[in-house]
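Novice: let me see the structure of the following:
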Amino acid sequence: MRHEDGISGVVLCGGRSSRLGGGDKPLLRLDGRTMLRLVVDRLRPQVDALAISANGDPARFADYALPMLPDTVPGFAGPLAGVLAAIRWAAHRPGCESVLTVAGDTPFFPADLAQRLAAATSQTPDRIAVATSGGRRHPVFALWPVALADDLERFLTQEGSGRVNTFIDRHGGIDVAFAPVVGAGVELDPFFNVNTPDDLAEARRLAEIFGP
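Specialist: Okay, the predicted model is just below:
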């Protein structure tokens, strides 16, 4: 994995986990460590700085010793509210041009995510690069120019839309395809995420095969 200059990273942990009994999905454990720990350890080497986007009591994430970014728009506006908080935070960091967001319930995302998304926008830095796999877009795994902050806030507050793909497409989203990872005869979509108890059991099995 390679570190990318001018890119900050934010883990989005604001999703509701109703199918897992509530609480914070990223704090569930796979191999003795939380999913959030696996995500942080995978993202940290790829970016200049790191923070967590989440609402509620920040003390529950105190063990990670990272800046906490609550939503800056009222109501539960979905993942784009977390993206906006991420962009606002990153925009105040010297030399930061873009912010990479990832989901806190997706512990196997690619170790070269930042590198490949940055390469896709090297000639068009005003566009959003977003990860895909198996023909499916993963819109929270994206590289967002910090210059989009005001437009994103208008999109959320004036248009009343929280559709991530709509905003990405408005700004000429560039899809970047990632291949499955194969190990021990098992094929893994690197963007496999945990939504149900069965997903959690599968993630624990995959963690034994693919490691951190």
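
Novice: drop to CA atoms for contacts and neighbour counts, all remaining ones
Specialist: OK.

Novice: centroid residue for this structure?
Specialist: V102 (1.1 Å; Cα atoms, centre = their mean).

Novice: so that residue sits in a helix?
Specialist: No - secondary structure of V102 (DSSP: H, G, I helix; E, B strand; the rest coil): strand, not part of a helix.

Novice: burial of R137, as a residue count?
Specialist: 17 (other Cα atoms under 10 Å).

Novice: sorry, that was for R60
Specialist: R60 has 10 nearby residues by other Cα under 10 Å.

Novice: name the SS class of it, please.
Specialist: Here R60 is recorded as helix under three-state DSSP.

Novice: could you check how far it is from L36?
Specialist: 12 Å (Cα to Cα, to the nearest Å).

Novice: and the strand ranked longest in the chain, what other elements does it pack with?
Specialist: Counting residues, the longest strand in the chain under DSSP state E turns out to be strand 136-145. Applying 3 or more Cα pairs under 8 Å, 6 or more residues apart in numbering; DSSP states H and E, we find strand 136-145 packed against helix 79-91, strand 98-103, helix 113-120, strand 129-133, helix 164-170.

Novice: please give the structure of this sequence too, so both can be compared:
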Amino acid sequence: MKQPLGVILAGGQATRMGGGDKGLLRLGKHCLLDHVIERLSPQVAGLALNANGDPARFARFQLPVLPDSIEDYAGPLAGVLAGLDWAAAQGADTIVTAAADTPFFPADLVPQLLLTAEGMTQPLVLSATPDAARGRVRHPTFGLWPVALRDDLRAALQDGLRKVVLWTDAHNGREALFPVASVDPFFNVNTPDDLAQAEALL
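Specialist: A predicted model of the protein is given here:
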């Protein structure tokens, strides 16, 4: 399988942070988005940012900015679709998505997703971590997605589908299980308290 392209999902509304772009919040000497780019870029063949509104606010990152093509904020799947359409234009077969507010995700995210996808005609894999109560927790903004299913996803979104796992389960998506050490690798910044915790972890 060819190396996937990477798409950072930054199209959320950040309501619990008071609105604005969570990815532009400071964490240490850099912003959250800097940390995500640094972690994802070595793992993929190219990188883009899914975000809505004026793309000029992301100009310093020098990345393509992909707005949702589905109106009325359709959630992360709309960002996935924007990434798949961009990847199709690049001649790519797959993308890997990562959230802009999750600075500590695994440095081997892409290799493990690709390993889990071996043998799949349409490689569709979500990240997951073990959980004592529920067995495992899926992290639907961190996944491997096939360009071949983009029109199916577009139709599902236009029909009102919003839940990632409903769509991935319908296409026999797999899960790549990542260990949790002292820090949950998919810890994400939703609130000011989370940002303070991320500073401590950094």
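
Novice: what residues does the next helix or strand after the longest strand of the first structure touch?
Specialist: Next in sequence after strand 136-145 of the first structure, counting helices and strands by DSSP states H and E, comes helix 149-157. For helix 149-157 of the first structure, contacts defined as Cα atoms under 8 Å, 6 or more residues apart in numbering pick out V73, A77, L80, A81, L84, I87, R88, S161, G162, F167.

Novice: how about the residue mapped onto the fourth one from the second structure: what's its closest non-neighbour residue?
Specialist: Counting by TM-score structural alignment, A81 of the first structure corresponds to A78 in the second structure. Nearest residue to A78 of the second structure in three dimensions, chain neighbours excluded: D68, at 5.6 Å (Cα to Cα, 6 or more residues apart in numbering).

Novice: count residues in the vicinity of that neighbour, would you?
Specialist: 23.

Novice: any idea how far F187 of the second structure is from D85 of the second structure?
Specialist: In terms of Cα to Cα, F187 of the second structure sits 28 Å off from D85 of the second structure.

Novice: what's the helix or strand for the residue nearest to A78 of the second structure?
Specialist: Short version, using DSSP H and E: D68 of the second structure is in no helix or strand.

Novice: for it, what are its contacts?
Specialist: G11, N50, A51, N52, A78, G79, L81, A82.

Novice: my read: the third one touches L66, true?
Specialist: Right, the one you point to is A51 of the second structure. Yes - taking contacts as Cα atoms under 8 Å, A51 of the second structure lies within contact range of L66: 5.9 Å.

Novice: what's the overlap in contacts for these two?
Specialist: G79.

Novice: quick one: map the residue nearest to the centre of the first structure onto the second structure.
Specialist: Checking with TM-score structural alignment, V102 of the first structure has A98 as its match.

Novice: T196 of the first structure now?
Specialist: Using TM-score structural alignment, T196 of the first structure lines up with T191 in the second structure.

Novice: same check on A54 of the first structure?
Specialist: For A54 of the first structure, the residue aligned by TM-score structural alignment is A51.

Novice: skipping its backbone neighbours, what lies nearest its match in space?
Specialist: G11 (4.2 Å).

Novice: go on, L66 of the second structure?
Specialist: That would be N50: by Cα to Cα, 6+ apart, it lies 4.5 Å from L66 of the second structure.

Novice: same question, V39 of the first structure
Specialist: Nearest to V39 of the first structure is P107, by Cα to Cα, 6+ apart, at 5.1 Å.

Novice: count the residues that sit near the one you found.
Specialist: Neighbours around P107 of the first structure, by other Cα under 10 Å: 28.

Novice: dump the residue contacts of it.
Specialist: P107 of the first structure touches M35, L36, L38, V39, F191, F192, N193, P212, counting by Cα under 8 Å, 6+ apart.

Novice: from those, which single one is nearest L143 of the first structure?
Specialist: F191 (15.5 Å; Cα to Cα).

Novice: correct me, but the closest one touches F109?
Specialist: Yes - using Cα under 8 Å, F191 of the first structure makes contact with F109 at a distance of 5.3 Å.

Novice: those two: who's more crowded?
Specialist: Taking other Cα under 10 Å, F191 of the first structure and F109 do not tie; F191 has more neighbours (24 against 21).
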